[in-house]
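Participant: When you get a sec, could you give me coordinates for this:
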Amino acid sequence: MMTPPTASVDMGLSIEKMEKVAFILKTTAHPTRIAIVQLLAAHESMSVTDMSEKLNVEQSLLSHHLSGMKLKGILSSHREGKNIFYSLKMREVIDVIQCLAACTFL
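Facilitator: Take a look at the predicted model:
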């Protein structure tokens, strides 16, 4: 694992915290994935069909993003009949997205 460079200004980030934030940013670094996080932050769980309708994204593309995020441990899922429901497993993702939303330069 690569050691992060020493920052000239201490922002209170431990190496562990930097690694976790970097992981979250890499895993969610796509507008559709960020939209998925926002949607699941507002709902306990949602089906792929419901998310597809809310986000206006093809189910196949959405499923691709969802399965990748699940493999990385960001999301969890369960099946009810023919529907697969997803929910946030790593709740810290919400905090990272909220921090980015609060940035004044964006």
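Participant: C-alpha from now on. contacts and neighbour counts both.
Facilitator: Noted.
Participant: List the buried residues of stretch 22-30.
Facilitator: I24, T27, T28 (16 or more other Cα atoms under 10 Å).
Participant: Can I get those in TSV including distance to I84 and secondary structure?
Facilitator: Below are the buried residues of stretch 22-30 laid out as TSV (distance: Cα to Cα, whole Å; DSSP: H, G, I helix; E, B strand; the rest coil):
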residue	distance to I84	secondary structure
I24	23	helix
T27	21	helix
T28	20	coil
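Participant: run this one through as well so I can compare:
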Amino acid sequence: MAQMKPTIQINRERLEKVATILKTVAHPTRLAVIDLLGTQERMSVNDMCEILDCEQSLLSHHLIVLKQRGILHHVKEGQNVYYSLKNKDILKLIACIENCDCSL
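Facilitator: Got it, this is the predicted structure:
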């Protein structure tokens, strides 16, 4: 008599969402922005450039990607644009991966 395989359901939509988030944050500059904004309520592009020691054009590119994917929120005040985390739960992802016992 043949054994029956257990029914396993995979929520592909959920996994696609997770993969998109991981792909979005999988860059050292983007992770640095998220980490930095985890310590500050909001920051201007100029302040982030100074702290992260990177060119404004490069940082702006990464900020646009994070904003388009719904990770960052922005507010324009006069000539300055201030960024903040839309949801601080993204910091849990970084902490979880940081504590992962993987040999890389």
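Participant: Next, count neighbours for the aligned residue in structure 2 for L71 of structure 1.
Facilitator: Counting by TM-score structural alignment, L71 of structure 1 corresponds to Q68 in structure 2. Using other Cα atoms under 10 Å, Q68 of structure 2 is surrounded by 12 other residues.
Participant: Now do Q68 of structure 2 against L58 of structure 2, distance only.
Facilitator: According to Cα to Cα, to the nearest Å, Q68 of structure 2 stands 16 Å off from L58 of structure 2.
Participant: got TSV for the buried residues of stretch 22-30 of structure 1, with distance to Q98 of structure 1 too?
Facilitator: Below are the buried residues of stretch 22-30 of structure 1 laid out as TSV (distance: Cα to Cα, whole Å):
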residue	distance to Q98 of structure 1
I24	13
T27	16
T28	13
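Participant: Tell me where structure 2 has helices.
Facilitator: In structure 2, the helices defined using DSSP state H lie at 12-25, 28-37, 45-52, 56-68, 90-98.
Participant: Out of the ones you listed, the one nearest N80 of structure 2 is which?
Facilitator: Closest of those to N80 of structure 2 is helix 45-52, at 7.6 Å (criterion: Cα to Cα).
Participant: quick one: the closest one to structure 1 mean distance?
Facilitator: With mean Cα distance after the TM-score superposition for structure 1, helix 45-52 of structure 2 departs from structure 1 by a mean of 0.4 Å once superposed.
Participant: hmm, back to that, return the distance of the match of L71 of structure 1 relative to I51 of structure 2.
Facilitator: From Q68 of structure 2 over to I51 of structure 2 (counting by Cα to Cα), the distance is 23 Å.
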